[in-house]
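K.L.:
fold the following.
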Amino acid sequence: MSSSSQIHCGKCGKNYENNLNAESEWCKPCQREYLKENFSSWTSGNEKIDGLIQEMQLKIDGPRDIVFEWIPYNQFNDIIEERKDGFAIVYSAIWKNGPLSYSYFKKKLTRESDKKVALKCLYESKDITNEFLKEVKNFPKIYGISQNLDTEDYIMVFHNEYFEYLEKQCKSCHNIKLEDKWCNSCHVNFIRKNFISCNSGNKEIDEYIQGMQSNISNPNAIVFEWIPYYQFDNINEIGKDDTYAIYSAIWKNGPLHYEYMTGWVREPNKKVALKCFQNANNEFLNEVETYSANCYNDNLIYGISQNPSTKDYIIVIQDKYNKKCVECGKKYIDMQYEWYNPCQINHLRNEKIDSFIQEMRTNNESNNIDFNFIPYNQFNNVKEIGGGGFSKVYSAIWKNGPRCYSDDEKEWRRIPNKKVALKCSYDSQNFTKEFLNEVKTHLALNTEFFINIYGISQNSDTKDYIMILDYAEGGSFNNWLNNNYKEFSWSRKLKVLLYIIQGLKVIHQKSIVHRDLHTGNILFTTNNIDDFNVVISDTGLCGKVGNTETNIYGIMSYVAPEVLKGKHYTEAADIYSFGMIMYFAATGKQPFNDFAHDSEVLALNICNGTKPEINELKMPKCYVDLMKRCWDSNPKNRPSAIEVEKLITKFKLEESEEIKKQFKVAEEYRKADPLNNKSVTIQTQPAEELQNDDWPVDTIDFTMF
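P.N.:
Alright, predicted model coming up:
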């Protein structure tokens, strides 16, 4: 701050409440007193409005808060109607003077002129209601109140983000939509009015059907309904036992479902299965509840019917009985996926690779990706995007694309022209076992926290084997943070770290250690700061817990001191690496960046207990404490991945007022940092150096440690 030793306000002499206020020279009592003294300089002409504005102004709590105020209507230019309904009209406008807020650099209140805002004008609001006042108080980004001089209607002046909020709101009932174009209450009312009625003649069943319809929560749901028995043709028995009989049938009208382009439609002449219960009792509805109305679920139910002759109740469900493979005529091994292993396995050429792929496909638990051998001529636009001591990585377009199973269509489908990553391991034709072990590890870690693997290929020129992986559009943590540094709030930092530690927990639960965890191996699925997933990549160095190999791999600044001293990798060594990732997330700097050009000196310092320099005032204390535990020189003092996950979750949920306060202050520091308002290049080690460090560090004399 401008006077780092100043902890008292120069005007009133009171202590600043926190370090951010001190750095900004922002004093809450002085600011509130200034606003209070200024009450006489403005008026809305309405006591209720004046009282509300004064109340809102005196709630100002920090230098980042906007000053809520009365805004004369003549302050708005370029007023354009954006949305209109039965309650209000919303306009976009330019506020000439703009909102009033405190400037960190000028140390005073300033305005942001020509600010685009949203004006919400309520009909007949010249008579102020409690509902109006409540909405003003509850919306987080509201600048103030104005009044249309012609209609005398009051206007709420919102941040321009209000239009994003409106997009999520149903235009008919004003409830928040659950999905794009989808409002639960409106759709339930619509289908009841236009399509169906509950008239089974049984009160309990009618109430059950109505309850199921009221629970429609997304456009993927099939409408559960009462289906008259005369709707079924071609009824044929499939099988029976003492409790029920199963029939196949054609439902003439077919099930009701939602399509974005056309709305609610039926699928006529739908083949279904009828599960008919003999002498049904209270257990009937219990049986109904074992099914799902989600169209992506294999256990799909359409509704209830009744045989008018026998009075037996019928559950109308998806036809999935007695299906056979169209290629070989044999019954499917797995009804859910209509999948018969021998028909899905291609005849491959390399015996060892063929055998491996067949084994992996047979043991594949998810069955939703067709893991296979892909000819190299399937790839276009092959471009090198990275590399290390063991491999190079390329982006490419896979012409045919991966073959994935569609739960919706109940069939295998290709995704043509799919952008993928090709990881080409050096000399892998001579190290087939090592290459296949890495592929096997990828498949073993088949969860949302790891990059997907589609199959194996082979470079026709070099004969090196290739792994076909998902392409991560956001790139590595290094690249992603360089693009998103300004918006990388503490909340987002915790979200990223939670993804990483959850992935590391999965690795450790499978008795594996990663051994090469650093920011270059953390990938982001998109560049979007608000919509991303984080995955761990490069499992090539993963090894079983207890492996006594002591070769040192990876990025020096992420390697634990005990490993540098000749001990083997453990889960605790991975946690040390995670501690360094916590440092990178908090600071935007690589750990030990000053040592980037001298690996031997860096190794010596790490072994002697040196840690990256941190400014603890700019980080939450609980975060710093955890980071220090993770990089503790003694591996026995480091927490497990499970404990780290629990603590980061606790931070993210702000489970205590103290945690909430610490992260609030840290976020204020981050926003006030001058570097946060300009283009920042994240400090990383040069690519050549990363490559040179990414092999066994056998050039260093470790006996000195």
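
K.L.:
C-alpha from now on. contacts and neighbour counts both.
P.N.:
Fine.

K.L.:
which stretches of the stretch 451-600 of the chain form helices?
P.N.:
Read by DSSP state H, counting those that start in this stretch, the stretch 451-600 of the chain holds these helices, from start to end of the chain: 477-484, 490-509, 561-564, 571-587, 599-607.

K.L.:
so what does the second one touch, helix or strand wise?
P.N.:
Packing contacts for helix 490-509, counted by 3 or more Cα pairs under 8 Å, 6 or more residues apart in numbering; DSSP states H and E, involve strand 534-536, helix 571-587, helix 641-653, helix 657-672.

K.L.:
before we go on, could you also do this sequence so I can check it against the first one:
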Amino acid sequence: MFYWCCAEQPPTSAKVEPGSEVQDAKADEDTLLEVEEDDGKVSVTALPVLEQSVEEREEADFLPRKLEPEGASRVGSKEVSFEAREPKELPKSEGTFVEGAPAQQATEEQRQAFKRAIGRRTRLSLDAEHSRWRLSKDEIIMKKQLSYTLKSTLYLAAWKGTEVVMKCVQIQEEVGAREPSKQQVHSASSDPTASRPVQGNEVNEDLLEELLHEIELLSSLRHPDLVLFIGACLDKDAPVMCITEYMPGGDLERYYMARRNEHQTDRWRPPLTRILDWCSAVARALSFLHSRSEPIVHRDLKPLNLLLTKHLEVKVADLGISKMMAAVASDQYNMTGGVGSWLYMAPEVVRHKHYNEKVDIYAFALIMYFLSAGRAPFHQIGKDPELVLKEYVKGNEPRPTASDCHLQLRPVMIQAWNADASERPSAQEMVDILREARARVNKCEKQWRHNWMRRA
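P.N.:
Predicted structure coming up:
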């Protein structure tokens, strides 16, 4: 019988008689034995042990032990073991920031979601180490809360002198205790960077899984029109934290609201050139997502998820519920619960029909309406988004009034919100159409300036 282990240097051999003790092997505990039988003599070869890396040992802590064959030795152990081991049950507290698994009264589905989150977190932790985007909680300094929902909380933080946004899964005890009027006030106990143990029943496993999914997706995406992913904190003694670039301009929804309040009007819109630039940025981001080898559907496009830089450039954010196209066919459309989501939902989704990446094109068309008209889509129906849903249930096809928008945008909007998804243009076609529209506007502006200078 042979027990092999790779070694960089050639092994040294020693011959001993059968039945004698192997002294050389005991002299070094970090050795494996290669035993050969040859004509009644036993040859014992000392081989150096290959130590496991830190990542391998961490991964091994999360995974069940495999039953080892009788008499087998384990590489990386400090002693040679010849005893078979029984499979070890998956620990309930290792590999995640929670101290305990979901309570006994939790459903089997919840427990399975909890285990899936552990597995994804372990895998992400190893990927983060390899790709060097894993961050330590000690590197992150929390400044203040930016916003929160029932799903997650966003904080303004500092990382190595740079302002960043930190996203954490909402803790249930924090939701019940928080008052809306004190959004900017936080005690030390609510600091997610603190090393306070978080109990398993405090965190919704589905929300944790969604955040881990977003981290996994963002870590593989790089595009100038997507909010930049910086890294993630996956420390065991702290909540999972997703770190992205800080967009000081806020989101487009609040930006428009602030301008309307400033001008004391129910309708406000910027110059057409700026609208075209914003639309082009969104179209480029969608083209990037949809044209990947595994296309990605954003599924939650709306003005709240379009963020502004300090120079008022738009970037697409929040890929938390985005999906690979391969997984879309068998998946329900999960909304974030916000009012805006319903307004920008494609009719095939409302009616629970099969959908593809064209749901993003439909949502984009309504975003174009919002930007150009200076008000929310379907405002003529009413402020309650459920009124729009009721129209779909009745079999109607409600659409915004295209005449509210700039003439240059009307044809592409009408085509993009077509009830038949197959008739909607692709994201790349939208990029081309908007580029041509921008060129025509530039030409008209240049001609206008030329004529004005001649008259002057």
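
K.L.:
can you list the helices and strands packed on helix 490-509 of the first structure in CSV and add mean neighbour count and distance to residue 34 of the first structure?
P.N.:
Shown next, in CSV, are those (neighbours: other Cα atoms under 10 Å; distance: least, Cα to Cα, whole Å):
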stretch, mean neighbour count, distance to residue 34 of the first structure
strand 534-536, 25, 47
helix 571-587, 24, 36
helix 641-653, 17, 36
helix 657-672, 18, 22
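
K.L.:
any chance of those in CSV, plus distance to residue 374 of the first structure?
P.N.:
As requested, these are exported to CSV (distance: least, Cα to Cα, whole Å):
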stretch, distance to residue 374 of the first structure
strand 534-536, 24
helix 571-587, 33
helix 641-653, 36
helix 657-672, 47
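
K.L.:
nearest to residue 404 of the first structure, out of those?
P.N.:
For those, distance to residue 404 of the first structure was read as Cα to Cα. The smallest value, 20.1 Å, belongs to strand 534-536.

K.L.:
in the second structure, what residues pair with that closest one?
P.N.:
Alignment of strand 534-536 of the first structure against the second structure: residues 314-316, by TM-score structural alignment.

K.L.:
run the chain-centre distance for that stretch.
P.N.:
On the basis of Cα atoms, centre = their mean, to the nearest Å, stretch 314-316 of the second structure sits 16 Å off its chain's mean C-alpha point.

K.L.:
next one: stretch 276-283 of the second structure
P.N.:
23 Å.

K.L.:
picking up where we left off before, export the helices of the stretch 451-600 of the first structure to JSON lines and tack on distance to residue 31 of the first structure?
P.N.:
Below are the helices of the stretch 451-600 of the first structure laid out as JSON lines (distance: least, Cα to Cα, whole Å):
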{"stretch": "helix 477-484", "distance to residue 31 of the first structure": "33"}
{"stretch": "helix 490-509", "distance to residue 31 of the first structure": "27"}
{"stretch": "helix 561-564", "distance to residue 31 of the first structure": "51"}
{"stretch": "helix 571-587", "distance to residue 31 of the first structure": "31"}
{"stretch": "helix 599-607", "distance to residue 31 of the first structure": "48"}
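
K.L.:
of all the helices and strands packed on helix 490-509 of the first structure, which one is nearest residue 550 of the first structure?
P.N.:
Comparing these by Cα to Cα, helix 571-587 comes nearest, at 12.4 Å.

K.L.:
who does the closest one touch, helix- and strand-wise?
P.N.:
Counting contacts by 3+ Cα pairs under 8 Å, 6+ apart, helix 571-587 of the first structure is packed against helix 490-509, strand 512-513, helix 621-630.
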